[in-house]
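Q: build me a structure from this.
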Amino acid sequence: EGVLTLPDHSFHGISKEHNWSFKTKDSAPASTDTLIVDANGQGDFNTVQGALDFIPDFSQKQTVILIQAGDYEELVYARNKTNVKIKGAGMDRTRVHYANNEVFNPHPLTVKTNEWPGTFPSRRAAFMLDNCNDILLEDLTIATDLHGQAEGLLLNGERIALYSVHIIGSGDALQANGTIYMESCELDGGGDTILGRGSLFAYRSNFRNDGGPFSWVRNTTGNHGDVFVECTFAAPDGKKADYGRTKSNHGTAYPDAEFVVINCKVKNIIPQGWSAIGEKSSRMYEFNTCDMETGKPVDVSQRHAYSRQLDAQKDAALIADYMNPAFVLKGWQPFSYLKN
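A: Below you'll find the predicted structure:
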C-alpha cells in the first residue's frame, strides 16, 4: 500500500483481500510513423520507454515520438534505435526524470571503461541512448533526481542532435560519445559537467555548474572533442569553475583531447581557464571570450600554458573551420533553426 497513488485512492496493495487489475490497449497504435506519449493515458503509450520499445531496432524509416506536456518519472534506456525524433511540448512543459546515480546502479567491476562503440554504457543516467544513430531530441527537460555521478543524459551514437533540451545532472551531467550537436540547450551539472570520448558541437547553449571543471575531454586520435560557439559558461557567485581537464586525479591524460571556445561569454571562470591539461599536444583553443555581465573581453593573460589564444587574422581559417559543425562532426551538417 502506498506504492501507487491513484486519483480515486483505489490501490490498497496487492493481497488476497485486495486484488488489483489493469489492462493494455486492445490494439497497437494505428500509425507507426508518429507515436503519442501521454502521462494521462490519452496517447499510444503512457511512457517514453514504451514508445521506444515499440520501434524496431535499426529502423530505416523515421519515427516521431511526440511527448505531451506532463511529468514522466521513468528510467529511459534505448539501444540500437535509429531514425527517431523525440519531441516534447517545451522545456518547461515536458519533464522526463528519475532517481539514478552510480551508487544506485553501478557498472560491473569487470568493466574498466565502457564508452566504446558496441559495449554497454554506465547504468547511472536517467535517460540513456546507447548505440543509437540519427536521433533528434527537442523541446523537453531530461533530469536525474540524485546527486553524485549521475548523468541526466547519456549518449552513445552517431548524429544525435539536441534542440531546446534542458539537461539536469550532477557530476558528469552529460556523457557524450559519438557525434553530438546541441543548439539552444541548457545544461546544469557539477564537476566534469560534460564527460566522454565524443565529438560535441554546441551552438548558442548555456552551461552552468556549481564550481569545478565543465568537462573531462577524452577524444582520441583522429576525432574532434568539445567545441562551443556563442555559448555561455557560468558558476554561481562565490565559486569558481574552469573549462575542464584532460588529466585525471590519478594521472591519466589524453594527448589528443580538444576543447575549443569561440565567441563565448563566461562568468566566474578561473584565470587559467583550464584546470589540468596533461599533454602539450592537447588542443585547448580560445577566441574572443567576453564577460557575461560587462560584455568586455576577459583577461586571458594567465591562461594555462598548454592552451592557445587564436588570432583573428593569423588563425582566420582555423576559426572558420571550428565554427562549422561538419568540420567537427565527421562531415555531418545538422539542421540549424537559426540558419534555415
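Q: every contact and neighbour count from this point should use C-alpha atoms.
A: Fine.
Q: so where do the strands sit in the stretch 1-150 of the chain?
A: 34-37, 63-67, 70-73, 76-79, 82-87, 94-98, 127-130, 133-144 (DSSP state E, counting those that start in this stretch).
Q: residues in contact with stretch 158-168: which ones?
A: 90-91, 132-144, 151-153, 173-174, 178-189, 332, 334 (Cα atoms under 8 Å, 6 or more residues apart in numbering).
Q: for ChimeraX, write a command that selects the buried ones of those residues.
A: Isolation of the buried members of the contacts of stretch 158-168 (16 or more other Cα atoms under 10 Å) is achieved in ChimeraX through the command below:
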select :90,91,132,133,134,135,136,137,138,139,140,141,142,143,144,151,152,153,173,174,178,179,180,181,182,183,184,185,186,187,188,189,332,334
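Q: another one to check against the first:
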Amino acid sequence: MKQLAFIIGLLAMGIAHSFGQPKAKLPVVVDAAGKGQFKTIQAAINSLPDSATADRVILIKNGTYNEKLFITKNHIVLKGESEKGVVITQDIARDIWRCQGNADDWGVATMNLRGSDITLQNLSVINGYGFHHKADTIVSCQVGSEPATQKAVKNTGHQMALRSFQTTRLKVLNCTFRALGGDTVSPWNAASGLFYFKDCTMEGGVDFYCPRGWAYAEGCTFICHSKEAAIWHDGSGNPDQKTVLVNCTFKGDEGFKLGRYHRESQFYLINCSFAATMANAPVFQAASSTGVKWGERVYYYNCHRTGGDFAWFANNLNKAKTAPVASQINAQWALDQQWNPMLN
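A: Alright, predicted model coming up:
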C-alpha cells in the first residue's frame, strides 16, 4: 500500500515521467513584489522559447506593472490573479509616437501583439495618457524627411491599450481595457483575424472597440467618452467577416453614438442594452469613407434602450445573409467555424 501511495503521489505532482508520463510544465509566476520567478511580465515572456505547440501559462500576481508589453511568440497565456488587482499601464499618445519618427504602430499600445493563440485573463490594461494629460501637449513632429513642425496633441486622440498585428485566435476573458482617447482595443488583422472577448469592460473615445476581421464579444460592457461612435469594424478582407456583440451593455457620455465604419463592415448586435444617454443615431458610414461595395450591413435582435427604443435597432436578422435566427448566433457561428475558443 505504501508503494502504491508513493506512485500516486508522484503522478499528482506531475513528475512520474519514468512511468511513461511527461513531467508537467509548471506556470511561470510574475510578482512585482519579488515573490515570483520574475518581477516583470515582459521578462517572463522573454524567458519562454520562441516556438511552442501548446500554451505556456504566465501567472501574474496582483500589483501594478508599469510596462509596455510586446508579444511575438505563439501560445501564450497571461493569467492575472484578479481583473482589478493586476494593472498593466503606460501613457502613450499615438500622435507623439508617430512624431518621434516611428514608422508604424509597433509599440504604440500598452500591449502590442504579433503572436497568435494568445489568451488574456483577469487583467486590467490601461493607456493612461488621456487621464493624466488634461491639456494639449505641444511636440516637435518629425515625419519622414519633412522638416520638423510643432504639433498640438490632444488628450482625446488615439490611445491604444491593446494593438495587434498578424495575431489570430486571440481569446480575452474577464479583462478591463481603459483609455480616454480612441482605438482603445484594436485587434487588427483584416486578412485572418479571429478574436473572442467575454465578460470584458472596454472604455475609450471614438471607435474604442475596433476589430478588423472576425470578432465576437459576449457579456461585455462598453463605456464611451465621445459623441462620435463607440464601436467600429473593418471586414474588408472577406465578405463573411463580421463583428458580433451578444448580451453586451453600452453606456457613456450624453449623446454618444453607437458605431460607424469607414470600410466594408458587418455588425450583429444581439440582446444588447443601451443607456438613455445614447444618441438617436444609427451605425453610420463615416464622412471620410471612400465607399463600400457590399452595402450597409447592420443587424439587431432584441436590443433595448433605457428610456425607450429607437426604430433603427428594431429586429432585422431576416435581412442578413442566410437570415440567421438569434439562437444559432454564437462564437463559432460568428467566426465562421474557423475556430472554437471554447476548446482552448
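Q: any idea what the TM-score comes out to?
A: Scored against TM-score structural alignment, normalised by the length of the first structure, the superposed chains reach a TM-score of 0.75; 281 aligned residues with a Cα RMSD of 2.8 Å.
Q: hang on, the earlier thing: can you redo the strands of the stretch 1-150 of the first structure as CSV with distance to Lys247 of the first structure?
A: Listed next are the strands of the stretch 1-150 of the first structure as CSV, based on distance: least, Cα to Cα, whole Å:
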stretch, distance to Lys247 of the first structure
strand 34-37, 42
strand 63-67, 39
strand 70-73, 36
strand 76-79, 30
strand 82-87, 34
strand 94-98, 31
strand 127-130, 26
strand 133-144, 26
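Q: what lines up with Ser164 of the first structure in the second structure?
A: Per TM-score structural alignment, the equivalent position to Ser164 of the first structure in the second structure is Asn174.
Q: how many neighbours does its match have?
A: 20 (other Cα atoms under 10 Å).
Q: ok, now Lys85 of the first structure?
A: 19.
Q: His107 of the first structure too?
A: If you count neighbours by other Cα under 10 Å, His107 of the first structure ends up with 17.
Q: the residue nearest to it when sequence neighbours are not counted and Trp332 of the first structure: what is the separation?
A: Nearest in space to His107 of the first structure, with sequence neighbours left out and distances taken as Cα to Cα, 6 or more residues apart in numbering, is Ser122 at 5.5 Å. For Ser122 of the first structure, the distance to Trp332 of the first structure (Cα to Cα, to the nearest Å) stands at 26 Å.
Q: what does Val96 of the first structure give?
A: 28 Å.
Q: now Thr47 of the first structure
A: 31 Å.
Q: check the offset of stretch 216-236 of the second structure from the chain's centre.
A: With Cα atoms, centre = their mean, to the nearest Å as the basis, stretch 216-236 of the second structure stands 11 Å off its chain's centre.
Q: to clarify, my last question referred to stretch 169-176 of the second structure.
A: Centroid displacement of stretch 169-176 of the second structure relative to its chain, using Cα atoms, centre = their mean, is 7 Å.
Q: try stretch 43-55 of the second structure
A: 21 Å.
Q: what span of the first structure lines up against that stretch?
A: Alignment note (TM-score structural alignment): stretch 43-55 of the second structure is matched to residues 50-62 of the first structure.
Q: which of the residues in that stretch are buried?
A: Those would be 51-52, 55, 62, for stretch 50-62 of the first structure by 16+ other Cα under 10 Å.
Q: again, but for stretch 215-229 of the first structure
A: In terms of neighbour count (16+ other Cα under 10 Å), stretch 215-229 of the first structure has its buried residues at 215-220, 223-229.
Q: need the residues that contact it.
A: In contact with stretch 215-229 of the first structure (Cα under 8 Å, 6+ apart) are residues 191-204, 243-247, 254-264, 322-323, 328-329.
Q: stretch 270-282 of the second structure now?
A: With contacts defined as Cα under 8 Å, 6+ apart, stretch 270-282 of the second structure is touched by 244-259, 300-308, 310, 312-313, 326.
Q: not counting sequence-adjacent ones, nearest residue to Ala125 of the first structure?
A: Nearest non-adjacent residue to Ala125 of the first structure, counting by Cα to Cα, 6+ apart: Glu151, 4.5 Å away.
Q: the match of Ser164 of the first structure: what secondary structure?
A: strand (DSSP: H, G, I helix; E, B strand; the rest coil).
Q: Serialize the buried residues of stretch 50-62 of the first structure to CSV and add fields for distance to Asp315 of the first structure.
A: CSV is the format used below for those (distance: Cα to Cα, whole Å):
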residue, distance to Asp315 of the first structure
Ala51, 47
Leu52, 45
Ile55, 46
Gln62, 40
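Q: among the residues you listed, which two are most distant?
A: Ala51 and Gln62 (13.4 Å; Cα to Cα).
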